[in-house]
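Undergrad: after the sequence you'll find the predicted model.
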Amino acid sequence: MAGIGFTLRRLTQRDDLMGIVSGYGHSLFISAGPWLLTVGALVGINSVLGQTLDQNAHRLFGSILIYNFSVSLVVTGPVVLVSTRYLADRVFEKRLETATGLLMTSMVLGTMPGLVIAIPFYVIACDLPIATVAIALSHYAVISGVWIAALFLSALKAYVRVTISFGIGMATAFGAASWLGARYGVDGALGGFTIGLTVTLIVILATVLSEYRFRLQQPFAVLPYVGRYWDMALGGLVYNLAVWVDKWIIWSGPGHVTIAGALTTSPIYDGAMFLAYLTIIPALAVFTVTVETDFFEDYQRFYRDLGQHGTLNQIKDNQKRLITAIVNGLRTVLVLQTVIAVLAIFFAPEIIRATSGSSQQIAVFRFGVLGALFHVLMMFCVILLQYFDARRPALFVQMTFLATSAVATWLSIDLGFAYLGYGYFVAALITFIVSIALVFAVIARLPYLAFVRNNPSVYNA
């Protein structure tokens, strides 16, 4: 992400307001494009379809989207991380002739396993008409493709086309789902939403393929990376499981709603938590434009001087610069996210009312906002660990998040409705403490890691 981050940072450094607005505006779609597309379109669609669909049809539409959204994120997580590592290595080597093959292989690896799960689930476990099943499976395949294709955008500097692709997709999804939903019910709404996602996917693929104008070659070159970076692949799976495990546990508790046989959700909890997640997006944009780019400059200086046989004093000075950059970055994200969290908590009743939510969601939303505060800081720490190739510590953080989220959410159910969202908050807080401790433990041993632990010629000798 640092490559396109530098381009956006130059936009924000122009001497006009539009440069700042453009830089951070584009970064919103780059850092959270699929999430913005889904939530933005859903909010608009729900406001329209709430007047035309009955309650059961409306819940069926939302449930299918949530299930596809969650399973696709979990299944594609390992593929996205391993493919990102492979692509980053090829960018560093300036050998991008295999990028087209990587795209095609990643699309297959990211989509097919999920369909193996989704097909029997919708066909056997759910009581749905065949037309609805076909559209639901199409939606799953397309959203999985969007997750995969979007990772290639981070290596490009075509930020305008990135924004346009998600903007067009969001508008198409809203318009098509609203128009078709009013005429054909759930099938129309789900089909229209899928059309919008398909438009986004087509535009993303066209953008990527126009940049990587290579013939399809070495499509399976990424497969050895799965074994070499198994801990990174496992981390992608575990992290996305951690993000969703609290919802799955809540769906089995009091207040859940079951429709079409096997589609079980908790509208009160789900809606409040999705709104809470939106508070992360500004911090992600700032991280992309300023925090990561500032850190990356010091990161490059440290390893460049190592490669040029810098003195011990230079190495130590560069290490201190990295520590300063990390502290400054954490402070920036912490201050921004804290301000957003305070405002969101204070105006929670108005926010819930504006989104046509229930008053029961206010407390859940506030816990979710507090959890999001520490969640985004934890994400920052995991990214830093990945930069230093500390894959095992990063995996430990992700496993901590999964375990604490599952246990804390399960315990919160026994405490009663007033504690919904408490599990996510506690899990994010504990995981952030663990992650920040590991980051500074790694940075304190950085010279040793660079010379010995991460040096194959020494460590594997």
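TA: The structure has been received and is ready for your questions.
Undergrad: going by C-alpha atoms from here, please, whenever you check contacts or count neighbours.
TA: OK.
Undergrad: what packs against the helix or strand where residue 19 lies?
TA: Secondary structure from DSSP states H and E places residue 19 in helix 17-49. When contacts are defined as 3 or more Cα pairs under 8 Å, 6 or more residues apart in numbering; DSSP states H and E, helix 17-49 packs onto helix 2-12, helix 130-153, helix 159-211, helix 281-286.
Undergrad: ok and it relative to helix 159-211, angle-wise?
TA: Relative orientation of helix 17-49 versus helix 159-211 (axes from the mean of the first three to the mean of the last three Cα atoms, to 10 degrees): 80 degrees.
Undergrad: buried set for helix 17-49?
TA: Within helix 17-49, the residues that count as buried by 16 or more other Cα atoms under 10 Å are 19-20, 22-38, 41-42, 44-46, 48-49.
Undergrad: and stretch 258-274, by the same measure?
TA: Of the residues in stretch 258-274, 258-260, 263-273 count as buried by neighbour count, 16+ other Cα under 10 Å.
Undergrad: another one to put next to it:
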Amino acid sequence: MAGIGFELRKLLQRDSYAGLLKAYAYAGVISSGPWVLSIVGILLVGMIAAGSAADREVTRFQVMVTWLILCSLVLTGPIQLSFTRWVADRLFERRRDLIVPNFLGALLLVLAGCGTLGLLAAALLFPGQGNLLRVLIGSGLAVLGGIWLTTIFLSGMKQYGAIVLLFLLGYGVTVLASLGLRRFGLEGLLGGFVLGQFVLLAGMLMMVLRTLPTERMIAFAFLRRGAMYGTLVWVGVLYNLGVWADKLVFWLSPEVSQPIIGPLRASIIYDLPAFLAYLAIIPGMAVFLVRIETDFVEYYERFFDAVREGGSLDQIRHLRDEMVFTIRQGLYEILKIQGITTVLVMVLAPRVLDWIGISHLYLPLLYLDVVAASLQVVLLGLLNIFFYLDRRRVVLGLTVLLLALNTGLSWLTLQLGAAYYGYGVALAMMITVFVAMLALESRLHRLEYETFMLQ
């Protein structure tokens, strides 16, 4: 992420409203990335196609894409964080020549692994479907997995305008192709989605190769014993499961979900508010990226440079205090922006639901989901700080806590009844954020000791 931090600092140093808005706009798009844009895409397809004869196929398409996103995130979770750390270590060692060949090796593994698992799952779990749909399921899972991995590299690049245009192109093709092919039923809708995602992945890959040229094609050095951290492998899986746990609880509960296609289920009561709520995280994600990658990283680097280069005790303590101050200010700004966003959503939500033709009965659940999504942004900020401080076991503990709480509390709300839906994920996020803040405060108080004595 060093590249984006450097460029964001340059934009902010222009001391103009244009530079400020540009920095936050780029940060919002890059930090939200394909995940939020995928939600927007499938919601747009559903809204535009509403009322057509293919309503049932549109619903099946949206549910299938949602499950593809979930499965691709979980399957690539073990490699996303661990490979990112491997790349960071190579950059620290000034061995940039190793990055692209190993990235291509990792991408090959992701595409082959996700594609194979997708085809097997489609053959075994969708026996009544045609071969074309099975191929689209396998290729969709592979392409999405490749996008999650490649997005890591986009965050370190300087061509923000090109990245934004690439996202717009990819998701523009996704929506237009899905709508244009909807007359062919589910295969047409899913084929349009896979085509748009393939365009996005191809563009991202071209940008990576142009920005980081290489003499070798493919390498697998990152798979050597001890090259990647096992804790990060588990964090990647557990975090994604923890974020999706409440949805899985509702999808797998027959009393509040319906079978849609094959083994895939959806919850009409729960799903739409949960996905709409994620659109409200874009402002907070922009603030998170700008503040973490500018103020905090600047003092973080200066603090550890002073430690490595033998700075005075007063200088080290001053930089430590400045780093702690920027952490608190950054978290405060995230809370402030997400708080304002939450209030705006509560004010505008009735009109938005009227516009898309949804009952106001969804409002209480939507409010709770917006609160949960906002707290998730705060949690991401806290986890990112722990990653910088190399406290991987703390992050692992927090992700285990999130998964356990979100699963248990969401199941409990199911037993209590519809009036309590949404409280499970909101409370799970709130408790996890509170525990993370306590852990961070404790670590910051012991920062000098752990930096000098535990090396």
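TA: Looks like it came in fine. Predicted model only: the values in this text are computed from it and were never measured.
Undergrad: re earlier: let's have the buried residues of stretch 258-274 of structure 1 in a markdown table, adding distance to residue 3 of structure 1.
TA: Formatted as a markdown table, the buried residues of stretch 258-274 of structure 1 follow (distance: Cα to Cα, whole Å):
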| residue | distance to residue 3 of structure 1 |
| --- | --- |
| 258 | 45 |
| 259 | 45 |
| 260 | 46 |
| 263 | 41 |
| 264 | 41 |
| 265 | 39 |
| 266 | 40 |
| 267 | 39 |
| 268 | 40 |
| 269 | 37 |
| 270 | 35 |
| 271 | 34 |
| 272 | 34 |
| 273 | 32 |
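Undergrad: between these, which is closest to residue 374 of structure 1?
TA: residue 273 (14.3 Å; Cα to Cα).
Undergrad: residue range for the helix or strand hosting residue 407 of structure 2 in structure 1?
TA: Residue 407 of structure 2 is part of helix 392-416 when elements are defined by DSSP H and E. Aligned by TM-score structural alignment, helix 392-416 of structure 2 falls on residues 391-415 of structure 1.
Undergrad: in a markdown table, list the buried residues of stretch 258-274 of structure 1 along with distance to residue 210 of structure 1 and secondary structure.
TA: Output for the buried residues of stretch 258-274 of structure 1, formatted as a markdown table (distance: Cα to Cα, whole Å; DSSP: H, G, I helix; E, B strand; the rest coil):
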| residue | distance to residue 210 of structure 1 | secondary structure |
| --- | --- | --- |
| 258 | 45 | strand |
| 259 | 43 | strand |
| 260 | 43 | coil |
| 263 | 40 | strand |
| 264 | 42 | strand |
| 265 | 41 | strand |
| 266 | 43 | coil |
| 267 | 42 | helix |
| 268 | 44 | helix |
| 269 | 42 | helix |
| 270 | 38 | helix |
| 271 | 38 | helix |
| 272 | 40 | helix |
| 273 | 38 | helix |
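Undergrad: out of those, who's nearest residue 99 of structure 1?
TA: So of those, ranked by how close each gets to residue 99 of structure 1 (Cα to Cα), first place is residue 273, at 36.3 Å.
Undergrad: can you name the residues that contact the closest one?
TA: 364, 365, 368, 421 (Cα atoms under 8 Å, 6 or more residues apart in numbering).
Undergrad: just the ones of these in helices?
TA: Members of the contacts of residue 273 of structure 1 lying in helices (criterion: DSSP state H): 364, 365, 368.
Undergrad: what's the angle from the host helix or strand of residue 375 of structure 2 to helix 392-416?
TA: Using DSSP H and E, residue 375 of structure 2 sits within helix 363-388. If you take the same axes, to 10 degrees, helix 363-388 of structure 2 sits at 170 degrees to helix 392-416.
Undergrad: could you say what helices and strands helix 363-388 of structure 2 packs with?
TA: In terms of contacts (3+ Cα pairs under 8 Å, 6+ apart), helix 363-388 of structure 2 is packed against helix 271-278, helix 282-291, helix 313-356, helix 392-416, helix 423-445.
Undergrad: and the nearest residue to residue 268 of structure 2 once chain neighbours are set aside, what does it touch?
TA: Spatially, and ignoring its direct neighbours in sequence, residue 268 of structure 2 is nearest to residue 257 (6.8 Å; Cα to Cα, 6 or more residues apart in numbering). By Cα under 8 Å, 6+ apart, the contact list for residue 257 of structure 2 reads 250, 251, 265, 266, 267, 268, 269.
Undergrad: change it to 7 Å
TA: Listed by Cα atoms under 7 Å, 6 or more residues apart in numbering, the contact set of residue 257 of structure 2 reads 250, 251, 265, 266, 267, 268.
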